[in-house]
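Novice: I would like the atomic coordinates for the input below:
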Amino acid sequence: MGQPTFIDLFAGIGGMRLGFTQAGGCCVFSSEWNKFAQITYEANFGEVPAGDITQIASEEIPDHDILLAGFPCQPFSIAGVSKHNALGIHHGFQHPTQGNLFFEIARILNDKRPRAFLLENVKNLQSHDRGRTFQRIQQILNDLGYYIYYQVINAVHFVPQHRERIFIVGFREPLEFTFPQLPIQQHSVKDILEPSVDAKYTLSNHLWQYLQNYAEKHRARGNGFGYGLVDLEGVTRTLSARYYKDGSEILIPQENKNPRRLTPRECARLMGFPDSFKIVASDTRAYQQFGNSVVVPLVKVIADEILKSLKQGKLLKQTRQLTLF
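Specialist: So this is what the prediction gives:
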């Protein structure tokens, strides 16, 4: 097997690509519809991803060994489901725009027949619609002839952030595969902080008072909602795409000052991006982009195991059951 090739679908700013490139893969095609993410992607990889995948015919996509896709997760996330319920919008596969994008992955798998794939989504994908959504995804992948493995992994083993995501690995052949052993968590928030930070990241008196009042109101009702003031020796909550709104889920304490938001570079570090990664978007866009991305070193170790399975080619002894836990 020569250098393995891969395609990067729903590429965002290229977190999956970085992980697979670090593992020795070569990207031959990328697709991302968001124009601001495209700008960041081009700045770092020297190419503008193709646009809307629904408008790209399979014949336009090069042959490849591995398909990568962190397909849109909001229709399946806990926050996404709550938001769509409140707005009267269907969620999951019934979501009018995002939910059906999984079927674009299925289309390309069917037409291009890569040897393997890696899909990433929110942990809640497993329980969405009482498990029926995930069962349907498994059935579709099985019907396409792929042998699949999946696991929910917390990125806290690689970065100082609680971030649970489900990873789905599939092989065209019944290959043996094991998710990587996770290192003991040895990271703390202080490790990713910049030494000098602009005053603009410090919360205003008005916003800080609002967050405290909001937390107190919900505490009185017995709810757990509220800001997240970080223990610098510990880890953070999950960085989300909404971080740009008020930064409340991850606030850095400051001596004799109001807490502050993370800077975009600190968000990049929290997601495992190297400092060489260029941040060319506004703060607002950068927060959205990193919040929507993947933890790079976690993808890298999964990529290592996928490539090892493809290279070794060890077949499963028992292949009746296509879906493996």
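Novice: Could you use CA atoms for every contact and neighbour count after this?
Specialist: Fine.
Novice: Tell me where this protein has strands.
Specialist: For the chain, strands defined by DSSP state E occupy the ranges 5-9, 26-30, 66-69, 116-122, 147-154, 164-171, 252-254, 257-260, 323-324.
Novice: do you know which of these lies nearest residue 214?
Specialist: Checking the strands of the chain against residue 214 by Cα to Cα gives strand 257-260 as the closest, at 15.8 Å.
Novice: For that closest one, give me every contacting residue.
Specialist: 201, 202, 203, 204, 205, 208, 229, 251, 252, 253, 254 (Cα atoms under 8 Å, 6 or more residues apart in numbering).
Novice: Please generate a structure for the following sequence too, so the two can be compared:
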Amino acid sequence: MGEITPLHSARPKALEFFAGIGLARMGLEAGGFRVAWANDYEADKKLMYEAQFSNQGDHAFALGDIGLVDVDSLPRDASLAWASSPCTDLSLAGGRAGFAGPQSGTFWHFIRLLEELGDDRPGVAVLENVTGLASSHGGDDLAAAIRAFNALGYSVDVLAIDARRFVPQSRPRLFLVAAVNPPADVPDPNSELRPDWLQWVFGDESLRTHRAPLPALPLPLTEGLGDLVEDMRLDDERWWDTDRTRAFADSLSPFQRERVVSMRRSRGVKYRTAYRRTRNGVAVWEVRPDDISGCLRTARGGSSKQALVRLGNGRMQVRWMTPREYARLMGAGEYDFSSARTNQALFGFGDAVAVPAVSWLTENYLLPLVNGTLADEDQLRLEFHVEAL
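Specialist: This is a model prediction of the structure:
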């Protein structure tokens, strides 16, 4: 009897740039890839990554600046390269320096390594980032990214996916899917995946783009935060004391205070999330009105941490959200925290991509694209009709 081939060896290999704590890997591997190599420059994230994947086969993790990565250290038989490059310079909070900034500009090292791989570069590459990339410098940064992929022989699709389609967290992100052998273009100007504010990309004749036929996304969630809240006694020391809770309430605007008081008086328990913001030079708290989390952020500094508010039955309690709650809101509820401090974990999850968004993209787009089995538009219509029946 011949030797049995390990199951993971039959999976196409992926390279994971800007790997963070490995949430992209979780989504990619759930969809059928095997991450063979990863890179990130933060030692704390590497510790969390290795704790999570220590029992899931061999992989190489290159700790350090991507600018120092030698192309000879990369596997030459990868089918996919994934990059969740830093978004700092593409956000309003980061000053909008764009791809010329020191953080987001590391994207160019990703492009350099793809170029240096030559004929061995993966047939599919993905860039994931904030939706601010689409408007950074009037769209010039997004166009520059597409042209960089074009110069390496890739056509590019651009998709907008909010994690709220899968988990109760508002987290819109942009995904550039670059393909050496793209599928036939299927114009769909009003698609939820390619909303109106992205259509200029496909109308720019100087850019080589495509639009793959894809199934509809799940409907956005309108509730579910309360289901992900960690069980905790009401006298747990993590709930804020009376003075701190009163200061929280006093900082609310009259409109917000009226809504919070109404929920506090109502029957049953409701959970809401809150961020601290600066309005007219004054630090205030703002509470979301719905059963959905605000976008998790990198928790360095109190203003970026998200608080949880418990309301109902005549009571209001407030505390910081826990690492486990962050993990659940990112679709990684069973993540291994054995090597992580609280703020280290909050930062890692706030700086990551939601697992189910990656797995949806992988199952419906990336793996079929690599395998040459991407459905055409007629097939998708037929599948939709059968499901409707």
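Novice: Fetch the TM-score of the aligned pair.
Specialist: Once superposed, the chains reach a TM-score of 0.84 (TM-score structural alignment, normalised by the length of structure 1), with 306 aligned residues with a Cα RMSD of 3.0 Å.
Novice: thinking again about what came up before, need the contacts of strand 257-260 of structure 1 in a markdown table (columns: distance to residue 186 of structure 1 and neighbour count).
Specialist: Formatted as a markdown table, the contacts of strand 257-260 of structure 1 follow (distance: Cα to Cα, whole Å; neighbours: other Cα atoms under 10 Å):
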| residue | distance to residue 186 of structure 1 | neighbour count |
| --- | --- | --- |
| 201 | 27 | 15 |
| 202 | 28 | 20 |
| 203 | 29 | 19 |
| 204 | 33 | 14 |
| 205 | 34 | 11 |
| 208 | 31 | 18 |
| 229 | 20 | 16 |
| 251 | 21 | 22 |
| 252 | 19 | 22 |
| 253 | 21 | 16 |
| 254 | 23 | 10 |
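Novice: that older thread, to residue 180 of structure 1, which of the strands of structure 1 lies closest?
Specialist: strand 147-154 (10.0 Å).
Novice: ok so, going back, with distance to residue 93 of structure 1 as extra columns, can I get the strands of structure 1 in CSV?
Specialist: Listed next are the strands of structure 1 as CSV, based on distance: least, Cα to Cα, whole Å:
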stretch, distance to residue 93 of structure 1
strand 5-9, 18
strand 26-30, 24
strand 66-69, 16
strand 116-122, 14
strand 147-154, 20
strand 164-171, 17
strand 252-254, 37
strand 257-260, 38
strand 323-324, 21
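Novice: Looking at the ones you listed, which is nearest to residue 314 of structure 1?
Specialist: Per Cα to Cα, nearest to residue 314 of structure 1 of the strands of structure 1: strand 164-171, 11.7 Å.
Novice: relative to strand 116-122, how tilted is the closest one?
Specialist: Strand 164-171 of structure 1 runs at 160 degrees relative to strand 116-122, counting by axes from the mean of the first three to the mean of the last three Cα atoms, to 10 degrees.
Novice: and strand 164-171 of structure 1, which stretch of structure 2?
Specialist: Taking TM-score structural alignment as the measure, structure 2 aligns residues 172-179 with strand 164-171 of structure 1.
Novice: Now tell me what touches that stretch from outside.
Specialist: 123-131, 133, 149, 154-164.
Novice: ok, of the residues you listed, which come out buried?
Specialist: 123-131, 133, 149, 154-164 (16 or more other Cα atoms under 10 Å).
Novice: Next one: the residue of structure 1 positioned farthest from its centre from residue 243 of structure 1, what distance?
Specialist: Farthest-out residue of structure 1 from its mean C-alpha position, per Cα atoms, centre = their mean: residue 256, at 35.5 Å. Taking Cα to Cα, to the nearest Å as the measure, residue 256 of structure 1 falls 24 Å from residue 243 of structure 1.
Novice: Just give me the match in structure 1 for residue 219 of structure 2.
Specialist: Under the alignment by TM-score structural alignment, residue 219 of structure 2 pairs with residue 184 in structure 1.
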